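Participant: Predicted coordinates and the sequence they were generated for:
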Amino acid sequence: MSLAWPEVERRLGPLVEALRGADRIAVLGHVNPDLDSIGSVLALHLALAAAGKTSWPVTPDPGSPYWAFLPGHDRLVVGAPEWLRPDAVAVLDTEIAPERLGQAWALVERAALRLNLDHHDTNRGGADAALVEPAAAATGELVFYLVRALGVPVTPEIAACLYAAILTDTGSFRYANTTARTLALASALVATGVEPHEMATRIYDTRSWAYMKLLGRLLSRLERTEDGKVAWMWVRHEDAVEAGLLASEVEGLAQYPRMVEGVEVALLFKETEPGVVRVSLRSQRFVDVAAIARAFGGGGHVRAAGCTLTGSLEQAIERLVQACRQAVQREVMAGEGAGTSCGTGEE
């Protein structure tokens, strides 16, 4: 399959022009970063540096220490130090909003130009130049086309960052957002020098003893509704503190409730601090978890979303499980009324 994506390549024009006109550029990811955020930020930073720009890769919160192998990771700036004064900010993998940029928001306020590249359909806009394309499996896909539009070669270092972004946001190419274009792009990155086995080992198969012990404890807490359609686990604040783990290290645990046979919606509740609970939602086939997350002030994709609630962990579990239970029931009833099975959706 050709890597050409004419619609996206045409719409990249304003972003390319803006980046070429700026000299000092901060490339920002979102709070509680995943690898699509970190990988995309590092890839664009490396490309801008290759184009002769002064560039800084920025994250509001530290990512997992297991991501330190990515090229440029040692240059990541956390937050918005006073010395960092960019002409432009390029916000990736999220909308430009204080709650999504956390302690890095000050950089947006300092910069004269706001740029945005994202694949979330919940993006509300607010940039001077932007491209939001929900058909992309990952923001890393869009960064690939932006790098090419800038006239910068996709080096092995850039390719590694983009592959990590795409690999993880597609669930190792298992999610419904994986397309023929996604696989063709991954193939092109491998041809550039990415080692899929090494990448998968570093991202998925390397964890600390403390992490594995915590996982064992959490699996013993696995619960589900009576009909088996909704399953969940929870992490108390003291669990992560005792294990010495960052919030980003427990993010991927949402996959375990999702693996249970018969489960449609999986939930991971993470008490980030007493009275604050971050919830990761995943669905298999037909429930729009982004709609559920939006009802609680969050957002995301149809099959993967998140939100943050205030109050006790027990209250958060009760509210979200009930909302998911109702969403499943609505979809089941809608399918029965139509006389057809419920369809799949894009992540």
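Facilitator: Structure received.
Participant: Every contact and neighbour count from this point should use C-alpha atoms.
Facilitator: OK.
Participant: helices and strands around the longest helix along the chain, which ones?
Facilitator: Ranked by residue count under DSSP state H, the longest helix found in the chain is helix 313-338. Helix 313-338 is packed against strand 230-235, strand 265-273, strand 276-283, with contacts defined by 3 or more Cα pairs under 8 Å, 6 or more residues apart in numbering; DSSP states H and E.
Participant: could you redo the last one with a cut-off of 7 Å?
Facilitator: If contacts are counted by 3 or more Cα pairs under 7 Å, 6 or more residues apart in numbering; DSSP states H and E, helix 313-338 sits against no helix or strand.
Participant: Quick one: the strands in this protein, in order.
Facilitator: Assigned by DSSP state E, the chain shows strands spanning 24-28, 54-59, 77-78, 88-92, 113-118, 129-132, 223-224, 230-235, 265-273, 276-283, 299-300, 304-310.
Participant: Just send those back as JSON lines, with distance to residue 40 and mean neighbour count too.
Facilitator: Below are the strands of the chain laid out as JSON lines (distance: least, Cα to Cα, whole Å; neighbours: other Cα atoms under 10 Å):
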{"stretch": "strand 24-28", "distance to residue 40": "9", "mean neighbour count": "26"}
{"stretch": "strand 54-59", "distance to residue 40": "10", "mean neighbour count": "24"}
{"stretch": "strand 77-78", "distance to residue 40": "15", "mean neighbour count": "18"}
{"stretch": "strand 88-92", "distance to residue 40": "7", "mean neighbour count": "27"}
{"stretch": "strand 113-118", "distance to residue 40": "10", "mean neighbour count": "24"}
{"stretch": "strand 129-132", "distance to residue 40": "14", "mean neighbour count": "21"}
{"stretch": "strand 223-224", "distance to residue 40": "35", "mean neighbour count": "16"}
{"stretch": "strand 230-235", "distance to residue 40": "28", "mean neighbour count": "24"}
{"stretch": "strand 265-273", "distance to residue 40": "25", "mean neighbour count": "25"}
{"stretch": "strand 276-283", "distance to residue 40": "21", "mean neighbour count": "24"}
{"stretch": "strand 299-300", "distance to residue 40": "17", "mean neighbour count": "24"}
{"stretch": "strand 304-310", "distance to residue 40": "18", "mean neighbour count": "21"}
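Participant: try it against this one:
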Amino acid sequence: MISDGFHYNKLPTNSLLFNGLNQQIMAANSILIISHQRPDGDSCGSSLALFNYLKTSGKNVAIFMADQPPSYFSFLPGLEVITGDRMLLNRQWDLVIVLDSSDWAHTQVKPSNLLRKMTINIDHHFSNNRFGDINCVDDLASSTCEIIYKFFTEIKLALNYQLATCLLCGILSDTGGFYNSATTIEAIKISARLIDQGAKMYKINNQVGRNRTINGLRLWGEVLARLKIDADLKIAYTYVREEEYKKYLINDEELDGLINFLNALTDVSISALFRINRNQTVVSLRTTKDNINVAQIAQLYGGGGHQKAAGFTLPYTLDEDSDLLSFLKKDNNRCML
């Protein structure tokens, strides 16, 4: 059974898809949930909400993520079940459900080595390549948590505080607290229902948004001090080096939010943050312009995301300043701007 995805305004199609998805879940005994590397609020929230449902349905279920979730998600019920133990990938699974990932590459899992009977792909990214046997992909949804909420609603699952907290965390994370372009009337209505079920919006915002340390802010200061703007392309860009994390004794997660902060700049079309590591360069892109699609740039380099927020990883190290600007001015990048 293969589905090419859906948009939620096609209600009969969604009803059939959600119920078909639930039939596959009920038919499986062992289920592995996988989400992308560098977990965020949506990947953690959707994975834990689905885990909760599967566990209470009597399934043998586990969650694999290549990286451990940031510590500021510790308030999420059940966060400790998320593991990066690759021994899980050597087991035989009846069903694998991949959440919030546009392709296999973002999970750091090789599908050819994964023993499973079926793969279900649930995602909201514009760049999703429909890699599942069943593809539940809605690029109009604010988040994967929004899709999981609609799935639970369709199968008439009663929500409790734990489920509501996980789902609201994902929606708030991917909408930037109802600040960015992913914010829709539907997302706000769903969030209101989740708050009605006991989720505490202010607590989630406090945990996720107020997580800076003094050393983390000092690093922000260094990164912002070398911010440059190219007037020709109207691009603001800066970088952070791997050794700077060690200098300030902080984790990579301390820089989460910096690229969104740069996106508030006026007279700039695109903001770019380069994380320069020993063997690779991680690039994050943001825009507020309706006529620019940064996901298309990311796809050129095996990445993905949304029209206004995307990223990718280069398998080599870029040098500071001159290399970064030269990369941004490549012909195939310029044509997207």
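Facilitator: Done, it's in. Everything quoted here is computed from the prediction, not taken from an experiment.
Participant: Please state their TM-score.
Facilitator: TM-score of the superposed chains, computed with TM-score structural alignment, normalised by the length of structure 2, equals 0.88; 325 aligned residues with a Cα RMSD of 2.5 Å.
Participant: Adding distance to residue 216 of structure 1, write the strands of structure 1 out as a markdown table.
Facilitator: Listed next are the strands of structure 1 as a markdown table, based on distance: least, Cα to Cα, whole Å:
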| stretch | distance to residue 216 of structure 1 |
| --- | --- |
| strand 24-28 | 35 |
| strand 54-59 | 30 |
| strand 77-78 | 31 |
| strand 88-92 | 34 |
| strand 113-118 | 35 |
| strand 129-132 | 39 |
| strand 223-224 | 14 |
| strand 230-235 | 12 |
| strand 265-273 | 15 |
| strand 276-283 | 19 |
| strand 299-300 | 28 |
| strand 304-310 | 24 |
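Participant: Show me the one of those strands that comes nearest residue 167 of structure 1.
Facilitator: Distance to residue 167 of structure 1, taken as Cα to Cα, is lowest for strand 304-310 among the strands of structure 1, at 14.9 Å.
Participant: relative to helix 313-338, how tilted is the closest one?
Facilitator: Angular relation of strand 304-310 of structure 1 and helix 313-338 on a 0 to 180 degree scale: 140 degrees, by axes from the mean of the first three to the mean of the last three Cα atoms, to 10 degrees.
Participant: Kindly name the residues of structure 2 that line up with strand 304-310 of structure 1.
Facilitator: Per TM-score structural alignment, the counterpart of strand 304-310 of structure 1 in structure 2 is residues 309-315.
Participant: Show me how far the matching stretch is from its chain's centre.
Facilitator: Stretch 309-315 of structure 2 has its C-alpha centroid displaced from the chain centroid by 13 Å (Cα atoms, centre = their mean, to the nearest Å).
Participant: before we move on, the earlier item: for the longest helix of structure 1, buried residues please.
Facilitator: Using 16 or more other Cα atoms under 10 Å as the test for burial, helix 313-338 of structure 1 gives 313, 316-317, 320-321, 323-325, 327-328, 331-332.
Participant: Closest one of those to residue 288 of structure 1?
Facilitator: residue 327 (8.2 Å).
Participant: how many neighbours does the spatially closest residue to the closest one that is not a sequence neighbour have?
Facilitator: Leaving aside its chain neighbours, residue 327 of structure 1 sits nearest to residue 287 (6.6 Å; criterion: Cα to Cα, 6 or more residues apart in numbering). Counted with other Cα atoms under 10 Å, residues neighbouring residue 287 of structure 1 total 25.
Participant: Could you pull up the residues touching residue 287 of structure 1?
Facilitator: Counting by Cα atoms under 7 Å, 6 or more residues apart in numbering, residue 287 of structure 1 makes contact with 327-328, 331.
Participant: counterpart of residue 249 of structure 2 in structure 1?
Facilitator: Correspondence of residue 249 of structure 2 to structure 1, assessed by TM-score structural alignment: residue 244.
Participant: Equivalent analysis for residue 228 of structure 2, please.
Facilitator: For residue 228 of structure 2, the aligned residue in structure 1 is residue 223 (criterion: TM-score structural alignment).
Participant: cool, residue 182 of structure 2 as well?
Facilitator: Per TM-score structural alignment, residue 182 of structure 2 is aligned with residue 177.
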